[in-house]
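Asks: I would like the atomic coordinates for the input below:
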Amino acid sequence: MRALNQLFRFGWEQAMSCLFPVVIFASLAITQLIPLPILPRYDWLLIICLLMQWVMVRSGLETRDELKVITLFHLIGLALELFKVNMGSWSYPDEGYSKVFGVPLYSGFMYASVASYLCQAWRRLKVELFKWPPFWVVVSLASAIYLNFFTHHYWVDIRWWLSALVVIVFWRAWVIYEVGGERYRMPLALSFVLIGFFIWIAENIATFFGAWEYPNQTDAWSLVHLGKVSSWLLLVIVSFLIVATLKQVKGKKPITTNTVEYLTKSDP
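Replies: All right, here's what the predicted structure looks like:
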C-alpha cells in the first residue's frame, strides 16, 4: 500500500507538471472536432497557448525565471520548425494568419511545453543531479545535438554517434527526486529514454488531431515511425541540458556522494 501510495503521489506530481501540454492536446482535439468561428484553427491555437501561458505565470504555477526558459525553448523550436518545414520533413497544411514561412506560431509552444514540464517537474519533485559533467562538455554536446537536426540534411547524420556519446558522458550521472518526503534515484540516461518515448506517444496523439502532418500522413493518419523516438530522445536531452545548466547558473549545485550512499541503503 505504501508503494502504491507513493506511485499515486508521483503520478499526481507528473500530471500537475504536464498542465501546459495537456491544455495543448485538449485544444488540438477540441478545435479538430468543433471548428471555431472568425479565425482559422492555427490562430485560435496560438491565442489559447498565449492565454494559458499568461494564466500559468499569473497564478504562480510558473515563475518568471521559468517563463524565460520557456520563451527560449519557444524560439529554439520555431527555428527548428522553420527549417524542417521548408525542407519537407513535415507540414502544416491548414490556413492561418499567424503562419510565417509555412509555420504557425503556435508550434513553438509545443516545444515550450516540454520545457514547461521539465521546469515544473524539477521544482515539484525537488530534482537534484549527481556527478553532472563539466559545463563545457554539456554545452558542447547540446550544441552538437541541436546542430545535427539541421546539418544531417546536407551531411552525414551522426545522431547515433551522438547518442553513444550521451551514454558515455552521462554513464555515472544520476537524477535524484523526492516523492512524499522520500528520496529516490534513477540513472539520468534512463530518464532521457523514458521522457523521449512518452513524447513519441504524445506526437502520435498530436498528429492524429492534426497538429502537423508527416508526408506519409497526407492521405490518412498512420502511426509515427518508431525511429522518431531517437529524434525526440535527442531533443529531450538538449532540453534537459539547457534547463539543468540554467539551474546550475542560478546556483543549484549537485548533491554530495554521501546522499547517494544513503539512498543506496534506503531505496525501497
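Asks: from now on I want contacts and neighbour counts done on CA atoms only, so please keep to that.
Replies: Fine.
Asks: what's next to the helix or strand containing residue 108, contact-wise?
Replies: Secondary structure from DSSP states H and E places residue 108 in helix 107-124. The contact list for helix 107-124 (CA atoms under 8 Å, 6 or more residues apart in numbering) reads 13-14, 16-21, 24, 49, 62, 66, 69-78, 81, 127, 236, 239-240, 243.
Asks: next, the buried residues of it.
Replies: Neighbour-count burial for helix 107-124 flags 107-122, 124 (criterion: 16 or more other CA atoms under 10 Å).
Asks: next SSE after that helix?
Replies: Sequence-wise, the next helix or strand downstream of helix 107-124 (DSSP H and E) is strand 128-130.
Asks: show me what that next one is packed against.
Replies: strand 174-179 (3 or more CA pairs under 8 Å, 6 or more residues apart in numbering; DSSP states H and E).
Asks: surely residue 24 meets residue 50?
Replies: No. Between residue 24 and residue 50 there is no contact under CA atoms under 8 Å: 10.8 Å.
Asks: that older thread, and the contacts of helix 107-124, which of them are buried?
Replies: 13-14, 17-21, 24, 49, 62, 66, 69-78, 81, 127, 236, 239-240, 243.
Asks: mind giving me the packing neighbours of the helix or strand residue 245 falls within?
Replies: Element membership for residue 245 (DSSP H and E) is helix 228-249. If contacts are counted by 3+ CA pairs under 8 Å, 6+ apart, helix 228-249 sits against helix 107-124, helix 135-151, helix 159-169, helix 188-208.
Asks: so the longest one versus strand 174-179, what angle?
Replies: The reference is to helix 188-208. Interaxial angle, helix 188-208 versus strand 174-179 (axes from the mean of the first three to the mean of the last three CA atoms, to 10 degrees): 70 degrees.
Asks: could you also give me the structure for this second sequence? I'd like to compare it with the first:
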Amino acid sequence: MKSLAYFGVAQAMACVFPLVIFLSLALTKIIEIPYIPRYDLILIICVITQIVMLLTKMETWDELKVIAVFHLIGLMLEIYKVHMGSWSYPEEGFMKILGVPLYSGFMYASVASYMCQAWRRLSLTLTNWPPTWAVLFLSLAIYFNFFTHHYIYDIRWVLKVLTVLIFVRTFVYFTVNAKTFRMPLAISFALIGFFIWIAENIVTYFGGWQYPNQETEWQLVHFSKISSWLLLVIVSFLIVAMLKHVKQKRIVH
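Replies: The predicted model follows:
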C-alpha cells in the first residue's frame, strides 16, 4: 500500500500541467473576464503555468525543449483536423490560427510534460529498445496516418500490430519507494491512451473543443478515439524516449 501511495503522489506531481488545463477549462466556463475571450484566457494561464514551472524547477529547460516540439506537432495536427471537420473550436478568440486557438498546442504539450515528469520522478529505464530506424519509421508512419487517412486507407490497425511486433521484447522499469517494477511497454501505451480518452471526455464537456456529434449537446466521446490516442501516445513516448537516449549518450561520452 505504501508503494501505491508513493506511485499516486508521483503521478499527481507529473500531472500538474494537465491538471492546470482541466481547471482552466472548468473555471473559465464559470468565470468571465471582460474583453478577454475564454480561449485567450486559457492560453494566458498555460503560459504563466509554464513560466512558473520553470522558475520553481518543477520542469527543466531540456524538458521545455521537448514540450515545445510537441506544441508545434500538436498545433499542426489541430489546424489540419479542424480544416477537415474532425472537430472544431466554436468560441471566439484573438489568438487563433486558421480556426485553432493557440492554447490547443498546450494540450499536446501537457502530455509531453507528463511523460517527462513521470520519467524523471519514477526513474524510468527501458530494456531491449528496438533499432532507432524502426522507432523513427513507426513514429513517422503513425503521425502521417493522422493526415493521410482522410484520403487513403486508414492503416491504424496495421500500425498497432507493427507496434506490438517492434516492442514485444521491450519493458519499462520504474522505481517507487525504492522498489523497482516492470511492465511491457505496449501495455503502458494502452493504459496511457485510455486515461487520456477519459481526460478528453472531461475536456469536451467543459468546451475545450467540440466534435460534430456534440454540437447540440455533449455526448460521450466515441470509444474509437481510444485507438487514436493510443497511437498519439506511442508517437509522444517514442520522441521523448529518443531524446532521453540521445542525452544519455552525451552524458556517457
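Asks: hang on, the earlier thing: in structure 2, what stretch matches the helix holding residue 245 of structure 1?
Replies: Residues 225-246 of structure 2 are matched to helix 228-249 of structure 1 when aligned by TM-score structural alignment.
Asks: by how much does the matching stretch deviate from structure 1 on average?
Replies: Superposed on structure 1, stretch 225-246 of structure 2 shows a mean distance of 0.2 Å to its aligned residues (mean CA distance after the TM-score superposition for structure 1).
Asks: for the equivalent of residue 122 of structure 2 over in structure 1, which residues are in contact?
Replies: Alignment note (TM-score structural alignment): residue 122 of structure 2 maps to residue 125 of structure 1. If you count contacts by CA under 8 Å, 6+ apart, residue 125 of structure 1 has them with 13, 177, 178, 179.
Asks: repeat that for 10 Å
Replies: 10, 13, 14, 17, 176, 177, 178, 179, 180, 181, 183, 184 (CA atoms under 10 Å, 6 or more residues apart in numbering).
Asks: redo those as TSV? Include distance to residue 230 of structure 1.
Replies: Shown next, in TSV, are the contacts of residue 125 of structure 1 (distance: CA to CA, whole Å):
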residue	distance to residue 230 of structure 1
10	26
13	26
14	23
17	23
176	24
177	25
178	28
179	29
180	33
181	34
183	30
184	26
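Asks: and the residues you listed, which are buried?
Replies: 10, 13, 14, 17, 176, 177, 178, 179, 183, 184.
Asks: using a markdown table, please lay out those residues together with distance to residue 137 of structure 1.
Replies: A markdown table is the format used below for these (distance: CA to CA, whole Å):
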| residue | distance to residue 137 of structure 1 |
| --- | --- |
| 10 | 31 |
| 13 | 31 |
| 14 | 29 |
| 17 | 28 |
| 176 | 21 |
| 177 | 24 |
| 178 | 27 |
| 179 | 30 |
| 183 | 28 |
| 184 | 26 |
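Asks: and residue 233 of structure 2, how far from residue 150 of structure 2?
Replies: 20 Å (CA to CA, to the nearest Å).
Asks: how about residue 188 of structure 1, nearest residue that isn't a chain neighbour?
Replies: In space, and not counting its chain neighbours, residue 188 of structure 1 is closest to residue 174: 4.8 Å by CA to CA, 6 or more residues apart in numbering.
Asks: aligned to the one you found, what sits in structure 2?
Replies: Match for residue 174 of structure 1 (TM-score structural alignment): residue 171.
Asks: over to residue 24 of structure 1?
Replies: Match for residue 24 of structure 1 (TM-score structural alignment): residue 21.
Asks: ok, average deviation of the helix or strand hosting that match from structure 1?
Replies: Residue 21 of structure 2 belongs to helix 16-30 when assigned by DSSP H and E. With mean CA distance after the TM-score superposition for structure 1, helix 16-30 of structure 2 departs from structure 1 by a mean of 0.3 Å once superposed.
Asks: now swap in stretch 64-78 of structure 2 and tell me
Replies: By mean CA distance after the TM-score superposition for structure 1, the fitted stretch 64-78 of structure 2 averages 0.2 Å away from its aligned residues in structure 1.
Asks: can you tell me what part of structure 1 that stretch aligns to?
Replies: Matched against structure 1 by TM-score structural alignment, stretch 64-78 of structure 2 falls on residues 67-81.
Asks: great, nothing more from me.
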